[in-house]
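this one's sequence-less:
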């Protein structure tokens, strides 16, 4: 009889163990339920836990690659960088959007991707670091640049272009642009729909030393006391250089500029645009990077 009772107890313990192993959650629900008995025919109920909201993943951005720029040339007025291309669309209008490097140096590319072929400094004694945008692609801006790919005696000396990463530059839009029309003898400063005629008579390059045509920008504004013909008035230097002269005045550059000269009418210059006093004053008030378009 005792053996039978012990056998029954062990059977009950075993049954409870099975229930705990297989249905522990059900047992806990019953133990936590109110004291009223659950009818034998009713199935026990459970409340499913509310699924916790999955946190929104924070997008990760792949850091832009860094480059060792020690071995590439600086983009400045003296540079000759044959790896960069000259402007393929010089007659297209500029938007007024300009950029400037955020850091001391921004890598310059011949085309988006690849390896840099030069760098654009944040500051330079001769300016040319605030540059107009001529095209945008995803993450990239194509800009006009100072310097040349070649001197005229060795190749195309036209206006340079290059690509910068958009993350490497700050962007703003300048309110004014300058439009020069040589055949119509007029120079205008254009601000939106407003057009200010600052010159109806000026001088431009002779046939053998022509003024370059197309789009460019103001590189810097600086007085040049050594140039007596300016009579102390500022010179507005442009990003583009002579299409005919390798250098000028003993220097190895031939920069085009707006400047004052007593004689300022007709095709008489070495390529620069000679103006009267009021026109030079108006142009000298414009900031570096201001787009300039010269039409023949």
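Cool, the structure landed. What you are looking at is a predicted structure, and each value in this text was computed from that prediction instead of being measured.

C-alpha only now, for contacts and for neighbours.
Noted.

Would you mark the buried spots in the strand or helix carrying residue 17?
Assignment of secondary structure by DSSP states H and E places residue 17 within helix 2-32. By neighbour count on 16 or more other Cα atoms under 10 Å, the buried set for helix 2-32 is residue 30.

same thing with stretch 214-225?
When burial is assessed from 16+ other Cα under 10 Å, stretch 214-225 yields the following buried residues: 214, 215, 216, 217, 218, 219, 220, 221.

Same check on stretch 100-118?
For stretch 100-118, burial by neighbour count (16+ other Cα under 10 Å) applies to 100-101, 105-112, 116-118.

Now tabulate the residues you listed in a markdown table and tack on secondary structure.
Output for the buried residues of stretch 100-118, formatted as a markdown table (DSSP: H, G, I helix; E, B strand; the rest coil):
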| residue | secondary structure |
| --- | --- |
| 100 | strand |
| 101 | strand |
| 105 | strand |
| 106 | strand |
| 107 | strand |
| 108 | strand |
| 109 | strand |
| 110 | coil |
| 111 | coil |
| 112 | coil |
| 116 | coil |
| 117 | coil |
| 118 | strand |
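
could you pull out the helices for the chain?
Secondary structure of the chain (DSSP state H): helices at 2-32, 277-284.

mind checking which of those helices is nearest residue 135?
With Cα to Cα as the criterion, residue 135 lies closest to helix 277-284 of these, at 25.6 Å.

Next one for the comparison:
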């Protein structure tokens, strides 16, 4: 019996639909859409932590210091240590190292030991600010030197907190005392001359010492870790000295370049600093 034209068209359309459906189903099962997962590919949730591509770097070991390693003294600073990479940074320094015993300072993390940092220098307890950390090592400001750091392994000691900071602006002849970032006092001061400048950069309060003479208002001075830039230009009696902050009763000196490198401050300001500031307090001298 012959098939009518309309029935033949209907059969052809049905066959085409079945072919397309079969092709789509085959594609889905082969991973072209939301078909069954490939058993060779594990399912990983979007928030599953992935293993780091690089394992943590090992802490560089500390070389044994030689028996004849020099010890930092009041008039003898370290040699071979690196320069402070940010000497005039005013970013607050909040921690310090107080060595319980002689502690070797290295020229880099895992580098060479260059000098011993003693627990006391000329009777003053040593507290040095921590200015950087790297891979299990800490960098501290080295005393009896200018703009110098030394590295120590972060083992066998606990950092101490620092709350104060003193900033001396050479351009403005101004000294500012900050506690936890808040200004506590500001004074116009006298600074070193062009021949005997006040050392710029980061240093710290090493301790306090007595003074002799009415011009110091009978007040102790704060001894800093920094030393004269060119000691040969000073009187022989001052060449082994450190920079200091001390009172000065001759008010005509304030705002001028007149000292041998020390910072001269009004007596009232000096009394406040002596009552409040502890050893290890960072002192930043900016140009």
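Looks like it arrived, so ask away. Quantities reported herein were computed from a predicted structural model and do not represent experimental measurements.

tm score of chain vs chain?
Here the superposed chains carry a TM-score of 0.70, computed using TM-score structural alignment, normalised by the length of the second structure; 222 aligned residues with a Cα RMSD of 2.3 Å.

hang on, the earlier thing: same list, the helices of the first structure, but as CSV with distance to residue 125 of the first structure please.
Conversion of these to CSV gives the following (distance: least, Cα to Cα, whole Å):
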stretch, distance to residue 125 of the first structure
helix 2-32, 79
helix 277-284, 17
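
which stretch among the ones you listed comes nearest residue 295 of the first structure?
Between residue 295 of the first structure and the helices of the first structure, the tightest spacing by Cα to Cα is seen for helix 277-284, at 17.5 Å.

Report the contact partners of the equivalent of residue 170 of the first structure over in the second structure.
The criterion is TM-score structural alignment: under it, residue 170 of the first structure has residue 158 as its aligned partner in the second structure. For residue 158 of the second structure, the contacting residues are residue 97, by Cα atoms under 8 Å, 6 or more residues apart in numbering.

One more: the one 4 residues further on?
Contacts were defined as Cα under 8 Å, 6+ apart; by that measure residue 162 of the second structure touches 93, 94, 95, 96, 280, 281.

pretty sure the second one contacts residue 161?
Yes: taking Cα atoms under 8 Å as the contact criterion, residue 94 of the second structure and residue 161 are neighbours in contact, 5.7 Å apart.

The two: which is more packed in?
The residue with more neighbours, out of residue 94 of the second structure and residue 161 and counting by other Cα atoms under 10 Å, is residue 94; that gives 18 against 14.

Roughly how far does that one sit from residue 196 of the second structure?
Relative to residue 196 of the second structure, residue 94 of the second structure is positioned 31 Å away (criterion: Cα to Cα, to the nearest Å).

For residue 264 of the first structure, give its distance to residue 189 of the first structure.
As judged by Cα to Cα, residue 264 of the first structure and residue 189 of the first structure stand 19 Å apart.

which of the two has more neighbours?
Using other Cα under 10 Å, the more surrounded residue of residue 264 of the first structure and residue 189 is residue 189, with 21 against 18.

How about the contacts made by the counterpart of residue 134 of the first structure in the second structure?
For residue 134 of the first structure, the aligned residue in the second structure is residue 131 (criterion: TM-score structural alignment). When contacts are counted by Cα under 8 Å, 6+ apart, residue 131 of the second structure touches 93, 138, 139, 140, 141.

Export those to a markdown table and append columns for neighbour count and distance to residue 70 of the second structure.
What follows is these, written out as a markdown table (neighbours: other Cα atoms under 10 Å; distance: Cα to Cα, whole Å):
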| residue | neighbour count | distance to residue 70 of the second structure |
| --- | --- | --- |
| 93 | 20 | 28 |
| 138 | 22 | 20 |
| 139 | 27 | 19 |
| 140 | 23 | 18 |
| 141 | 30 | 17 |
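
can you tell me how far the equivalent of residue 269 of the first structure over in the second structure sits from residue 249 of the second structure?
Matched across to the second structure, residue 269 of the first structure falls on residue 259, judged by TM-score structural alignment. Counting by Cα to Cα, the separation of residue 259 of the second structure from residue 249 of the second structure is 13 Å.

Now do the strands in the stretch 101-250 of the first structure.
Along the stretch 101-250 of the first structure, counting by DSSP state E, counting those that start in this stretch, strands occupy 105-108, 118-121, 131-137, 140-145, 160-165, 169-173, 177-181, 186-191, 194-199, 203-205, 214-223, 234-241.

Tell me the residue in the first structure aligned with residue 206 of the second structure.
Taking TM-score structural alignment as the criterion, the aligned counterpart of residue 206 of the second structure in the first structure is residue 219.

Can you name the residues that contact that match?
Residues near residue 219 of the first structure by Cα under 8 Å, 6+ apart: 126, 127, 128, 129, 130, 146, 236, 237, 238, 239, 288, 289.

Select only the buried ones of those in ChimeraX?
Here is the ChimeraX selection string for the buried members of the contacts of residue 219 of the first structure, based on 16+ other Cα under 10 Å:
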select :127,128,129,130,146,236,237,238,239,288,289
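
Run through the residues that contact the equivalent of residue 245 of the second structure over in the first structure.
Matched across to the first structure, residue 245 of the second structure falls on residue 258, judged by TM-score structural alignment. Each residue near residue 258 of the first structure by Cα under 8 Å, 6+ apart is listed here: 235, 236, 237, 238, 272, 273, 274, 275, 280.

Likewise for residue 111 of the first structure?
Residue 111 of the first structure sits in contact with 162, 163, where contact means Cα under 8 Å, 6+ apart.

now with 10 Å?
Residues touching residue 111 of the first structure, when contacts are defined by Cα atoms under 10 Å, 6 or more residues apart in numbering, comprise 84, 85, 117, 140, 142, 161, 162, 163, 164.

Look up how far residue 75 of the first structure lies from it.
Taken as Cα to Cα, the span from residue 111 of the first structure to residue 75 of the first structure is 16 Å.

One more: residue 274 of the first structure?
Counting by Cα to Cα, the separation of residue 274 of the first structure from residue 75 of the first structure is 27 Å.

Who has more neighbours out of those two?
Neighbours were counted for residue 274 of the first structure and for residue 75 using other Cα under 10 Å; residue 274 has more, 27 against 24.

which residues does that one contact?
For residue 274 of the first structure, the set of contacting residues under the criterion of Cα under 10 Å, 6+ apart consists of 201-205, 230, 257-268, 280.

Quick check on these: which are buried?
Neighbour counting with 16+ other Cα under 10 Å marks 201-205, 230, 257-261, 264-268, 280 as buried within the contacts of residue 274 of the first structure.

still on that earlier bit, how near is the match of residue 245 of the second structure to residue 2 of the first structure?
Using Cα to Cα, which is the criterion applied here, residue 258 of the first structure is 121 Å from residue 2 of the first structure.
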